[in-house]
Every structure is written in structure tokens, then in C-alpha cells.
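Visitor: sequence-free structure coming up:
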């Protein structure tokens, strides 16, 4: 018999229910991951988020323990990690055994504070800024940047969004023009809402090297912190402030042509494949945030009394909890199924078959978080509307919901993209099954 857990406070597999997805390696990883994250992040997460910045030693602790590495897409870059002396994670998991279920567990545990800012301040840069270099960068680019980035000695961010181009990536206006001698790009433009930017030594940046539209885009590793022509300032946003949202101005920034990621004109393709990992990890973290909010509400209504009895004795209260609980557990079941599918497919297959569904999964995670956090605020009453006291965390989670529904591809764009991709896949498969004209072959 397992110890009782507050309803909705843990995924079913951690609440004692059977699951087909988790092997012994996953369960060992979950225990080790929880212990490390609890001790080094969660115990002070709310305090640090209130201060709007994590102390530098937190990043250093995670980097030294190799606990930034699990934010990368699975499978991990095993050859690189072993070259750098990283063979195991937390002494329980060989880097070559790491799969997307381990990723899911890591993202879920990192979000157990209920806040996206503290974990995002540590992982967003390596999670989204490094993969394009790993996947598309040539040998010299990787040799120059990966050793420092994978060990946490240097920091990076992904810099795509601009004041006039967010989900509409093809509308990016930041230019990278080659010098007459062909040795450098001169970068001019602005980037906005760049998570981790203020602390980053480099950025994997979307720039326009060609004409208008998606075929004119490229990716470039652009130095940031202290680099000539780069000016950065932090932006105060509604939530996740501790993640270091940044406005970047680029004025004649001189970047060696060797910093090009892959080929000129392929930037849009690189960006879109990178988005899948970003959206999946956002969805996992947001689902845990929903869980934290709803479980806190459940605990509160079981002890809070009104009209002579506990709030949970009121049918209307149970109805609110039931509706949100059904959404939450349905969302988690989709996350688990989705991640399992990732472990059974090649990257190329997953990009095609799951690309649109990833967008929908991310959008749905934001919708569920909005519902669960709103429910928690209402059930906490005045305490849920107060920035201190027993409802402080709930008030903050509710403010973070838009930070899930907008970044990484805004909700309406994601829902539309998902359906368009499903239709495209269906039509392509249908066309492939058609008989050639004049052929008797099926």
C-alpha cells in the first residue's frame, strides 16, 4: 500500500498507479532528480523568483552536476559529453541511456515549484540555444562553442523574436550583411522577449541574410555580453521575471562568417525543427504547474471552513475541482503518450508526424494551466488574490498562465498550425497511395 497523496498532486505513476511507460531506469532517475532539484532549486524557488534573479551559485551548482544537460533533446550528444568527461547523470543514469521519458521526468521535477521562472533561468538557453549548433553546426563551430556551453562555463540563449515578429518568424527584419571582404557579417536590428539574454555570452540568432520571406533567413551565433555594438536591458513581464527576459539592440555588430550555423537561407527550417523540443518541454512544465495549482486548491478546501463546514463539502467546489482535474489528468496522459511516441520514432519521423501535434499539445497545456490556476484563485478567495501569505504561490501561478499561452508560439497560431500540419500529412499520404496514370498497379 502506497502512502496517501493529495488528489491531483502527483502524476498517476507516482501516486501508486500502474503505468506502461516507466522502466526501472526512469524510476531511479526520478528519485535522484527529485532529491537534487528539491535541495538545489525548489527550497528557495519562490524567494528567488520574488527577488527576480537566481543567485549565480545556483547555475554553477547545476552545471557542475551536469544537471543542465537533461534539458537538451534526447538522445543526448553522447560523443561530446564523454569527450568532456560527462558519462553519467547524478550517478544513476548513463548518458547513452537517456531518452525522452527521462526528459519528461526532468522537466516535470524542475517545475514542481509551480513557477516557470526559476527553472527557466537555468535551462532555457542550453535547451533551445545549443541544439541548432549540435544538429546543424559544422565541426569548427562546434569545437569553438560546445565545450564551454555543455559544461556551463559559458551561457547562450535563442534569439528569434523581435518587436514586430513573434510567431510570424518569416517576418524577421534583423539583418546580417557580409563585409566586402566576405569575412564578417554586420548585424543590425532588435530582439525582444529573449529569455536568459541578459546573462548570455552568446545567442543563436535568427537573422536575414537574403531577401524577404522564409528563404532569406539564417542562423548565426552572435556574441552578446560585453560585445561591441550589443546593448541589452531586462524587461519586466507579467510572470517568470526571474528567467531574465531581455531586449537586445544590435548596432553594426561584427560577427565572423564562421559563426554561421549550417547554410545560408536554411534558418527557417532549422528554427522550425528546434521549436518542437521547445514546445514539448513547455507543455510538460506547464502541466506540472497546473498540478501544483490544483493540488494546492484541493489541500486548501479540505481545511478551510465556511458556513460551518469545510469548503470541499460544497458541491459547487467539488464540481470546479472535478472539471479541472479531468482536464489536468487528460493533459498529462497526452503528454506521457506523446513522449513515449518520441522514444519509438526517429527524429525525422517525429518532426513530420508529431510536429503539428506538438504545437497543439503546447497550446492545450496553456489552456489547462489557465483553467487550473483560475480555479485555484477562486477557491482560495481573497488569499488567492494576495501577493503574500498562504495564497502567494497561487496568485503568481495565475499570472504566469499568459507566459505559457504566448511565448514559444502563441496559442491561436499553434492550434491553427497543428490542424494545417495534420491536413498536409493526410494529403501527402493520400497522394502517395494514388495509382500512376495508366498503371494497373495498386
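Guide: Sure, I can see it. Model, not experiment: these values are computed from the prediction. Numbers count the residues shown, from 1 in each chain.

Visitor: going forward, measure contacts and count neighbours with C-alpha atoms only.
Guide: Will do.

Visitor: what's in contact with the helix or strand where residue 220 lies?
Guide: Following DSSP states H and E, one finds residue 220 within strand 217-223. Under the contact criterion C-alpha atoms under 8 Å, 6 or more residues apart in numbering, strand 217-223 has outside partners 170, 172, 201-210, 255, 259-268, 270.

Visitor: Please compare the first structure with the one that follows:
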């Protein structure tokens, strides 16, 4: 691709999002991280600023912007320094709802997508199960047709927004075993027989609402089927591309911020009679990290460019997620190391970052799955 397509409109939006992250969200970091939650009202405020509708059509209440507006949102929201909270917001706007826009009918969009863009309803994506994570084709939650209804039984786990979601874009088995028997259903969480239990004891992403979901004879109208029955696996794979791009963009931006924090620390922290940053070992380490971030950003922007133009980009998106998320974890290690013992305390943000970033190589498709996808795309 040529020069970056950020216009004046993108930069105005960038300032709006940065101010929101730094002035309205970050001041509550300690409280919300310790409390392992944040107010529901934040969804409404994010909607007011256009975060949820930035790439959705105007007729649905969105702004109709290109995907570079989403890039801006991802790069600036990390300045809230609460990966869990940010993950919840993007899980709502970029994981649970895009597939409704792509394959939902007008009634489904009106009932679920429009209020989601307004921040009036919160969405979650329900795929992962206690016995099926990366192996999406083997999910066991069932939806059996009974007259004009589906009756759902089963369980999901590690579901972002799980306890506060108003609806779940839910992967269920409507057919035989394997990928050809999976469907997507829009599931209202006020349905009788549904329960959600919070998962509180996590390594990181403390401010995120993560839950285990249970479905016991939950009866919903068949009109909530998304797209065609037994075609859900393909829809899920297509939906993953946006989720993985968001992951890559946030990995790069948070890595950049963490390196900048570490460089600032190294300028003021002295050892052996001079600032750490004057030691060649650390100057060279920072030079390596900055170069690797820039390379990862270029790869990710290339994938964004293809995605924005609706061109084939599965391999490129998988590469971007693989490289950026692995790199972010290496940067967490190096940047904590330069802080020494202080990095092992909560005094500096690198401790939180090191916990939170570990999820990036697991969620949205593990790094090992990214390698399998890339290998298959190149005929291996």
C-alpha cells in the first residue's frame, strides 16, 4: 500500500478517542481493576462518541466510516490502560455484532444491532465451551428445532461481557457432528433457563466481565437464527478476521506505549553512575523493539488495507495477529526487566500490561492456530 490514508476526519476522531481514554477512563484504572468491573454506563458513553457505530452504515445509526477509523479507535483506546475494559467494548462492537450486519435480516438488525450501536443493548459472542476452544467444529451446545422454536442446552466459557450481555451471538449445534452442523443464533439473555456465572480469578484483564454460561432448555423463536441453518462455521470464520485485526492493532499500540513508558523510566533511573538508557545494552534493546514494532505495524496495516477494500486477506490477518501478539509478549518481558524489582510491583503499569498481554496469543485464535491457517494457505 502507499501512504497512510488518515484524513483530517480520522485525526479529529483520534483526538476524541484519546481524550476519552486518558481523561474519562484512565483516572478510574485503579478502582475498576481492583473491583474487577466497570460501570455499564461506559457503553453508553462510548456509543455517544461514535465508537460502536464508526464503521456501520448510517441507516443503522452508524457513521459509515472506513476501517481506518477502527484503526484509530484501537490505537487510542489502549491509553485507558485497562485491557479488560477495552476488550469488553470491542467484544461488543467488533466481535458480537459485525456478523449481524453482514447476514442478519432487517428485523434482526432493528432488534439487536441498532440498539447495540446506540449502547442500549450489550452483545457477547458465545463460541468457546469447556471442551472446545480453538476446535470450533466440535462445539456441543445444541439447538433442537421444536415447532417454531429452538430449544438450547449446553454451556459456554470464557465469554466476554457474559454476565451483563443483553444478547449473545451464539454458536450452537443444529445438525450432525463436525463443522457442517453448526449454526449461529441471536440469544436474548432474559430467556428462561439461562444463567451466567462470573469468572473472577483470572491472571489478567481484571476489569473485563468474563463468564461461564449455562443453557437449560432455553426456548427461543426460530426467527432468531442468523443466516442459514448449519452454515454457522463459515460465518464464524469470516467474523474472526475483524476480531483478529482488532487484536493485532491493539497489540501493536499497547506494545508501543509500553516501550515508551520503559524508555521514560530508563532515562530517569540511574545505575553505575548514569541513566539506564545510556547503557549500550538497553539502547540496543530499545532499538530492536522499536524496529520490530514498526515492522509489525506495517504488516498489520497491509492486512487492514486489504480488509478495508474487501479483498482476500485471511493469510495476512493471521500473520498480523501471530506476529503482533507474540511480539507484545516479548516486549512485556523486556520492559518489565528494565524496571528491575520495581517492575514486579504494582507501582508501574508494566506489571498490569505483562498480565493482560498474555491473553493475546490465546484469544481470538491461538498463535498455533494462526500458524496452521498460514501453512494451509501456502499449500502445506
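Guide: Here it is on my side, so go on. Quantities reported herein were computed from a predicted structural model and do not represent experimental measurements.

Visitor: Mind checking the TM-score on these two?
Guide: Once superposed, the chains reach a TM-score of 0.94 (TM-score structural alignment, normalised by the length of structure 2), with 378 aligned residues with a C-alpha RMSD of 1.8 Å.

Visitor: shouldn't residue 57 of structure 2 be in contact with residue 66?
Guide: No: contact criterion C-alpha atoms under 8 Å: residue 57 of structure 2 and residue 66 do not qualify, at 10.2 Å.

Visitor: Run the angle between the top helix by length along structure 1 and strand 217-223 for me.
Guide: In structure 1, assigned by DSSP state H, the helix with the most residues is helix 267-303. Calculated by axes from the mean of the first three to the mean of the last three C-alpha atoms, to 10 degrees, helix 267-303 of structure 1 forms an angle of 70 degrees with strand 217-223.

Visitor: what range in structure 2 does helix 267-303 of structure 1 sit on?
Guide: Matched against structure 2 by TM-score structural alignment, helix 267-303 of structure 1 falls on residues 232-268.

Visitor: How is the residue mapped onto residue 376 of structure 2 from structure 1 assigned, secondary-structure-wise?
Guide: Aligned by TM-score structural alignment, residue 376 of structure 2 pairs with residue 420 of structure 1. Using DSSP: H, G, I helix; E, B strand; the rest coil, the structure places residue 420 of structure 1 in helix.

Visitor: nearest spatial neighbour of residue 420 of structure 1, skipping sequence neighbours?
Guide: Counting by C-alpha to C-alpha, 6 or more residues apart in numbering, residue 356 is the residue found nearest to residue 420 of structure 1 once chain neighbours are left out, at 7.5 Å.

Visitor: That neighbour: neighbouring residues, count only.
Guide: 24 (other C-alpha atoms under 10 Å).

Visitor: Quick one: map it onto structure 2.
Guide: Under the alignment (TM-score structural alignment), residue 356 of structure 1 pairs with residue 315 in structure 2.

Visitor: pretty sure that match contacts residue 371?
Guide: No: at 9.4 Å, residue 315 of structure 2 does not count as touching residue 371 under the criterion of C-alpha under 8 Å.

Visitor: So which residues of structure 1 form helices?
Guide: Using DSSP H, helices in structure 1 cover 24-40, 45-51, 56-64, 78-83, 100-110, 117-129, 131-136, 139-150, 267-303, 315-344, 347-353, 355-380, 392-405, 411-433.

Visitor: closest to residue 193 of structure 1 out of those?
Guide: helix 392-405 (10.8 Å; C-alpha to C-alpha).

Visitor: Could you check the closest one and say which residues are buried?
Guide: 392-405 (16 or more other C-alpha atoms under 10 Å).

Visitor: Could you name the helices and strands sitting against that helix?
Guide: Here helix 392-405 of structure 1 touches helix 267-303, helix 355-380, going by 3 or more C-alpha pairs under 8 Å, 6 or more residues apart in numbering; DSSP states H and E.

Visitor: hmm, back to that, compared with structure 1, how much does the match of helix 267-303 of structure 1 deviate?
Guide: Averaged over the aligned pairs, stretch 232-268 of structure 2 sits 0.7 Å from structure 1 after superposition, using mean C-alpha distance after the TM-score superposition for structure 1.

Visitor: Could you tell me which residues within that stretch count as buried?
Guide: 232-233, 235-236, 239-256, 258-259, 262-263, 265-266.

Visitor: Likewise for stretch 409-422 of structure 1?
Guide: 409-411, 414-415, 417-418, 421-422.
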